[in-house]
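Visitor: Build me a structure from this.
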Amino acid sequence: MLTIEMLRQSSALTGLTDDQLNAIAEMSRNDENTVIGTKIGALHGQYDTDILGITGIKKKDGEKSYDYAKRVLGEYKTKAESAKTIQTQLTAAQAQVAELQSKLEKGAGDETLKQQLKDAKAQVTQLQTQLQTKETEFNTKKAEFDKTIKDTHVDYAFQAATAGLKFKSGITEPIQKTLLNAAKAEVLAKGTPDFIEDGQGGKKLVIRGADGNILNNPKNNLNPYTMQELVMETSLKDVIDTGRQQTGGGTGGFGSGSGGTGGTLDLSGIKSQVEADKAIEAHLLANGLTRDSQEFADQSMKLRTENNVASLPIR
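Guide: Below you'll find the model as predicted:
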């Protein structure tokens, strides 16, 4: 999202009034909200489909995805409470068996008491079987649900990391899909996806190696690998067009560049500064930078300069 401060740093916008700058910033903000809303909606749709596939519990008409997931988890909680109830009954039955056994050992060995002990033991066996079945069912469903949620996050991160990549000429769309699937398999072969605190109240995706340690990128100050960095270390790097497109005979061409971050920024086809700034922002976010960081602002201005964004019309 473009801010007033970022706009004021552009020499191409010198002379615009504060009202004009505010209008551009508001357009950027509204456009970003639309894009984010669309992506969140698509992600929620994936959640809904996966929850239904695993649990068989349908989403109600008009029910929000958050409420749907909460309700499903609530039903799992009910199953857990059911297992707890069985455990309570089992404990009571085991106590009864112990009591009857004690009476028999003390010589109170009438037939009625023996039958009661036999019935109590049968109840214990039955309750143990029920409890084991409930626990197995619950743990299996929970593991499937957790895996699906994690897989959905990984899929979304991979899609975001590869969305702006430009394949070399001659590589058809079916082949591109095959190459993308192969690259994803290469990334997942490096380790197990996990989520850690990002220091800002949220979570971020990392990959843990076979030893359980987070994979860090030696080319990025040993920070945890981003999905985009991992993608660019797969065989996909050999089929991506990383060349900078030049305009005219100068040295400050407009096209694509890395800007010191992982992956490649492709600005070919961009027709305005607003479009370019959106692409730069998406590129930096995919590399794990946050909008409120100084590095984000520095890299944004660097990419603008490298790609001669100021030479484009504002919109």
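
Visitor: only C-alpha atoms for contact and neighbour calcs from this point on.
Guide: Noted.

Visitor: Would you check that residue 87 makes contact with residue 130?
Guide: No. Judged on C-alpha atoms under 8 Å, residue 87 makes no contact with residue 130 at a distance of 9.4 Å.

Visitor: Need the overlap of contacts for these two.
Guide: Residues touching both residue 87 and residue 130 by C-alpha atoms under 8 Å, 6 or more residues apart in numbering: none at all.

Visitor: can you give me the helices for this structure?
Guide: Taking DSSP state H as the criterion, the chain carries its helices at 4-8, 18-55, 65-105, 111-162, 173-189, 227-231, 273-286, 294-306.

Visitor: So which of these is nearest residue 216?
Guide: When the helices of the chain are compared by C-alpha to C-alpha, helix 227-231 sits nearest residue 216, at 10.2 Å.

Visitor: Would you do the same for the sequence below? I want to compare the two.
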Amino acid sequence: MQFRTATPDDEVSLAHLWHTAFGDAPVLALWRCDPGRHDRTFVAVEDGRILSAVHCLPRPIRSATGTVERVGCVGSVATLPRARGRGLVRRLMTAAAEAMTADGCAWSLLFTGTPEVYRSAGWETFPAPSWHGVLPAAVAVPGRPGIRTAGPDDLPRLMALRARFDRERPLTTVRTEEDWRCRIPRWYDDSCLTLVTESTGAGGTAQPGGFAVARLPAHRTEIVEIAVTGPAPAATAHALLAAVAARARTAGRTEAVVRLPDVPEVRGAVRRLLPAAEAVTEYTGMARPLLAPREAVRATVTAPGAVHWFGDSF
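Guide: So this is what the prediction gives:
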């Protein structure tokens, strides 16, 4: 067994591994967005084939104090079925943690449905709010502000809204224009719904007040991102969520999962739309201190209103 970083010659084997583990998820396309991907991908190789892999990507993420830290984000973790149970991921995670520390990362972040795999390597879960409920059969969508589907020309508006809403929000990634053009479309593809609110400002110019993004898997809608600004953020949040719900109902979805920050304007909008919704604390996020104190990392991932948007997944 050989443990090392990846090379360009490994790309075919990595593509096979990730397709086996994740199906049609955009893992390979996202990995190729990282110019330093080979040196940041740790692999276990046997007889010329990659059995297991871990990719770590440094990202600028806001802390509980509002400062931006370099955080090692771990993703694309996979092992071929025949090689599981041999401790390969733990060994690769150790190598990744050492590399992230040497790279100046304050701490490390990952998301998983199998946290027990990573606890022994030093990562700890943290809570994230969500609401689960049944969509009403009929949804009244406020006529103001105007709501429409976002298009390619809205990119500058969405960027500005996101930056304003996240200005001091802990756990959020500081997105670049390259992120919007390369990474966001991989997660928010044509199967997703992105709605933007719009009103007429001074001089007749269109003024966006917010946007929301929903994924539409079978039988339900998942509202995974929102940004609201202006003098009435609660009303904007309600209008956006109601518009998402109406379109989801038209598309045959009956259930909703809302994964947004637990802040007053969002909480109020959820309660108006889904009065019987169940508040559910999820534990798919995990963090590990590297150069930062454990208490500082914990403060960031548990801060009021903290959220890591689905579009910033890695």
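
Visitor: What value does the TM-score take for this pair?
Guide: Once superposed, chain against chain, the TM-score is 0.27 (TM-score structural alignment, normalised by the length of structure 2); 135 aligned residues with a C-alpha RMSD of 6.2 Å.

Visitor: re earlier: next, format the helices of structure 1 as a markdown table and append mean neighbour count and distance to residue 204 of structure 1.
Guide: Below are the helices of structure 1 laid out as a markdown table (neighbours: other C-alpha atoms under 10 Å; distance: least, C-alpha to C-alpha, whole Å):
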| stretch | mean neighbour count | distance to residue 204 of structure 1 |
| --- | --- | --- |
| helix 4-8 | 14 | 26 |
| helix 18-55 | 15 | 16 |
| helix 65-105 | 15 | 20 |
| helix 111-162 | 15 | 10 |
| helix 173-189 | 15 | 16 |
| helix 227-231 | 22 | 10 |
| helix 273-286 | 20 | 11 |
| helix 294-306 | 17 | 17 |
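
Visitor: which one of those helices lies closest to residue 257 of structure 1?
Guide: helix 294-306 (7.4 Å).

Visitor: relative to helix 273-286, how tilted is that closest one?
Guide: Helix 294-306 of structure 1 and helix 273-286 are oriented at 140 degrees to each other (axes from the mean of the first three to the mean of the last three C-alpha atoms, to 10 degrees).

Visitor: other SSEs contacting helix 294-306 of structure 1?
Guide: helix 273-286 (3 or more C-alpha pairs under 8 Å, 6 or more residues apart in numbering; DSSP states H and E).

Visitor: The stretch 51-200 of structure 2: helices as residue ranges?
Guide: Using DSSP state H, counting those that start in this stretch, the helices of the stretch 51-200 of structure 2 run over residues 88-102, 116-119, 155-165, 177-178, 184-187.

Visitor: and those helices, which is most packed in?
Guide: helix 88-102 (a mean of 19; mean count of other C-alpha atoms under 10 Å).

Visitor: Redo the helices of structure 1 as CSV? Include distance to residue 207 of structure 1.
Guide: Listed next are the helices of structure 1 as CSV, based on distance: least, C-alpha to C-alpha, whole Å:
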stretch, distance to residue 207 of structure 1
helix 4-8, 34
helix 18-55, 21
helix 65-105, 26
helix 111-162, 10
helix 173-189, 8
helix 227-231, 9
helix 273-286, 16
helix 294-306, 23
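
Visitor: tell me which residues of the longest strand anywhere in structure 2 are tucked away?
Guide: Assignment by DSSP state E gives strand 49-62 as the longest strand of structure 2. For strand 49-62 of structure 2, burial by neighbour count (16 or more other C-alpha atoms under 10 Å) applies to 50-62.
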